[in-house]
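A.B. asks: Just need the structure, nothing else, for what follows:
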Amino acid sequence: MAAVVTQPTDGKGAPMQMIAQPPPTVVMAQGLPPGLAYLGGLPEIKVHQIFDMLEVVVGWERNNRYSICNSGEQQFMFAKEDTDCCMRQMCGPMREFNMNITDNQGQQLISLYRPYRCRGSLLWCCYLQELEIQSPPGLTIGTVKEVWTAWTPKYQVYDNNMTLMFTIVGDCCYCKCCADVMFRVLEGDEGQEIGQIVKHWGGCREIFGGVNDFSLRFPPNMDVLPKAILLGATFLIDFNYFEHQKN
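C.D. replies: Got it, this is the predicted structure:
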C-alpha cells in the first residue's frame, strides 16, 4: 500500500501546493526510477523540514520529515527518516539514520543511509561523517564523505565508481544567527563553482520549532543523477550542523 503523505505548510502556515506528475521529459541515466525525471528541468530545489508540534511540546525527538518542492513551493517529493526511538533519544543528531524519499504517491525514489559516527573522541578526525545515496533503494549511486579541516566544513561527493564529482565547501561560520549559510558546490577537487546548498534563516519557525529550510541551486541542464546525489548531501549537512539546535 502506498504511503499516505500529509500536505505540509510553508513557514507562514499556508499549505504548499502539490503536483502529481512531472511535466518535463528528460534523458534518464539507466536504472534510475522514472519518478526522478522531474529533477531534470529544475534550477532550484527547496527542502522544508516539517514542523512537529508533538516533538516541541513533549521534547521527545521524533523522525524528521521534509517536504521537497520546486521554486514555486509545489511539493513533488517527500522525505521521512526511519530511525528507532532509542537511537534518536540517545545519539541525537549524530545518530545513524535511514531517510526514504518518495514521490507524492508514496513511490520510493531515493534511500539515504548514514552510519553512526561518534565525535566524542580526541581522534574525532578519524570518525568523519559519511552518507550513501541509493536510487532505486538497494542500488548505490553516490557517496558523500566529510573531509577533515581545521575550521571550514568540507565534503567530497563521489559517484558509484568512487570517482570524485564535487567538493562542497561551507561558510567558516556555519552557526551564525539571523542569516543564511552558504555551502558552495565545486566541480571535482575544488574546481569551478556550479551550484550552492543554502541553509536559510527560519526566524521563529527555526527558533521555536527547531525546523530547517534549504535551497539547492544548480544549472537546469545538469543531469538528474548528480542532482539526486546533491539532494542527499543536503540531509547530511542538516544533521551535521543544524539539528543540534533541537537538542
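A.B. asks: alpha carbons only for contacts and neighbour counts from here, please
C.D. replies: Fine.
A.B. asks: residue ranges of the helices in the chain, please?
C.D. replies: 53-58, 85-91, 204-209, 224-237 (DSSP state H).
A.B. asks: Which one of the ones you listed lies nearest to residue 106?
C.D. replies: With Cα to Cα as the criterion, residue 106 lies closest to helix 224-237 of the helices of the chain, at 17.2 Å.
A.B. asks: Another sequence for comparison is provided below:
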Amino acid sequence: MDQVVTEQPAALGGPDDQSPSDADQDPAAAGADAAQQSVISGCPPGLEHLAVAHRIKIKQQVELAEVLTGLETANHYILLNEQSQQIYAAAEQSDCLARCCCGASRAFDMLLIDNQRMEVARFVRHYRCCGMGWCSCWSRCCLQRMDVTRSGQLLGVVTQDPRPCSTSISVRTAEGSTALRVRRGCCRCAVSVPCCSCCCPGCRDVSFTISAEEDGRQVGVVTKKWSGAARELLTDADSFSLELQRDLDVRVKLGALAAVFLIDFMFFEH
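C.D. replies: As a prediction, the model looks like this:
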C-alpha cells in the first residue's frame, strides 16, 4: 500500500528556487527545467502541481457513517503525485435529498482544493434523469455533462458521447472544440459490473484510454484500481490512477481529471 505523504510538496518554479550550481548543470537538464518553467508560467495560480504532473493517484476516502448506516454521504478524495505527496483534495457538495433519492445520478459540485485549503477549480455535474440507464446511449438529453470552472469562469466541458456499444467521453475546451477522448470499447453494463466476463473480469483493474482528438495518438490512461474483495463489496470508495502526457495544456489536464470523477459516478458509485 502506498504511504501517503501529507506535507506540502516543494514549491514549483520561480527564480528564487535556483541554486548557485544551476549555471553548471548540463544543457539537457537546463532545457528540461526551462520547459517546466514555460509550462508553469502559463498556468493559473494553484494548478502548478497539475501542470507538471505525469501521474496522479486519486483515492476516495472511506466514509465511516456511510459504512455503518448505509446512507449515501458526500464523496471526498485525496490526490497524490508520483512521490505519494498530497497535492490536492476534492470534496463533493451536494444535497442530502439528492444523494438519497438520485444516488449515483445526482448533481453535485466537486471542489478541487490545494494544500492551503484554497479552491483552485470546480467541477459541476448536471443532473440527468436517465443518465445511468441504456437510454443515455441514444438520447442526447440524457447524456452526462460536467462543467470545468474556476472562479465562475468556464474552462472546459466534459461530455458523454452517444455511443451505444462503447464508453466514450469527450474533454472539450471552453470554446467547444474536442481536445481529448476517453474511451473503453465495451458495453456500459460490462464496465459498471466488473464481474462481467465479456471484457471486465472481476478482481482486476479497469482501464480507459485517453487519446488526442487532433491526431488520435494515445496521451494517457485512466485506471480504476482493484481495491480487494472486502473493500469493493463493503464500500464504494474507489481508487484511480490518471496518467497524462506531461506537456498537455493544464486546462486540458483539468478536464481529464474531471472525467475521472464523472467515470467514478457513472460506473463505480453504488
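A.B. asks: could I get the helices of structure 1 as JSON lines with distance to residue 189 of structure 1 and mean neighbour count?
C.D. replies: Formatted as JSON lines, the helices of structure 1 follow (distance: least, Cα to Cα, whole Å; neighbours: other Cα atoms under 10 Å):
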{"stretch": "helix 53-58", "distance to residue 189 of structure 1": "40", "mean neighbour count": "11"}
{"stretch": "helix 85-91", "distance to residue 189 of structure 1": "32", "mean neighbour count": "14"}
{"stretch": "helix 204-209", "distance to residue 189 of structure 1": "33", "mean neighbour count": "15"}
{"stretch": "helix 224-237", "distance to residue 189 of structure 1": "15", "mean neighbour count": "21"}
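A.B. asks: Dump the ones you listed into a markdown table; add distance to residue 156 of structure 1 as well.
C.D. replies: Output for the helices of structure 1, formatted as a markdown table (distance: least, Cα to Cα, whole Å):
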| stretch | distance to residue 156 of structure 1 |
| --- | --- |
| helix 53-58 | 33 |
| helix 85-91 | 25 |
| helix 204-209 | 28 |
| helix 224-237 | 10 |
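A.B. asks: And those helices: which comes nearest residue 74 of structure 1?
C.D. replies: helix 224-237 (16.4 Å).
A.B. asks: My understanding was that residue 257 of structure 2 contacts residue 243; is that so?
C.D. replies: No. Using Cα atoms under 8 Å, residue 257 of structure 2 makes no contact with residue 243, being 9.9 Å away.
A.B. asks: hang on, residue 56 of structure 2 packs against residue 82?
C.D. replies: Yes. The pair residue 56 of structure 2 and residue 82 passes the contact test of Cα under 8 Å, sitting 6.6 Å apart.
A.B. asks: just to revisit the earlier point, residue 30 of structure 1: which of the helices of structure 1 is closest?
C.D. replies: helix 224-237 (9.9 Å).
A.B. asks: so how far is that closest one off the chain centroid?
C.D. replies: 6 Å (Cα atoms, centre = their mean, to the nearest Å).
A.B. asks: hey, where'd the strands end up in structure 1?
C.D. replies: 17-18, 44-49, 65-69, 74-82, 97-103, 108-114, 130-134, 140-146, 154-159, 164-170, 181-187, 193-200, 213-217 (DSSP state E).
A.B. asks: Turn those into JSON lines, including distance to residue 33 of structure 1 and mean neighbour count.
C.D. replies: Output for the strands of structure 1, formatted as JSON lines (distance: least, Cα to Cα, whole Å; neighbours: other Cα under 10 Å):
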{"stretch": "strand 17-18", "distance to residue 33 of structure 1": "20", "mean neighbour count": "17"}
{"stretch": "strand 44-49", "distance to residue 33 of structure 1": "18", "mean neighbour count": "24"}
{"stretch": "strand 65-69", "distance to residue 33 of structure 1": "17", "mean neighbour count": "24"}
{"stretch": "strand 74-82", "distance to residue 33 of structure 1": "13", "mean neighbour count": "22"}
{"stretch": "strand 97-103", "distance to residue 33 of structure 1": "11", "mean neighbour count": "22"}
{"stretch": "strand 108-114", "distance to residue 33 of structure 1": "6", "mean neighbour count": "23"}
{"stretch": "strand 130-134", "distance to residue 33 of structure 1": "11", "mean neighbour count": "23"}
{"stretch": "strand 140-146", "distance to residue 33 of structure 1": "12", "mean neighbour count": "23"}
{"stretch": "strand 154-159", "distance to residue 33 of structure 1": "17", "mean neighbour count": "22"}
{"stretch": "strand 164-170", "distance to residue 33 of structure 1": "21", "mean neighbour count": "22"}
{"stretch": "strand 181-187", "distance to residue 33 of structure 1": "25", "mean neighbour count": "21"}
{"stretch": "strand 193-200", "distance to residue 33 of structure 1": "24", "mean neighbour count": "19"}
{"stretch": "strand 213-217", "distance to residue 33 of structure 1": "21", "mean neighbour count": "22"}
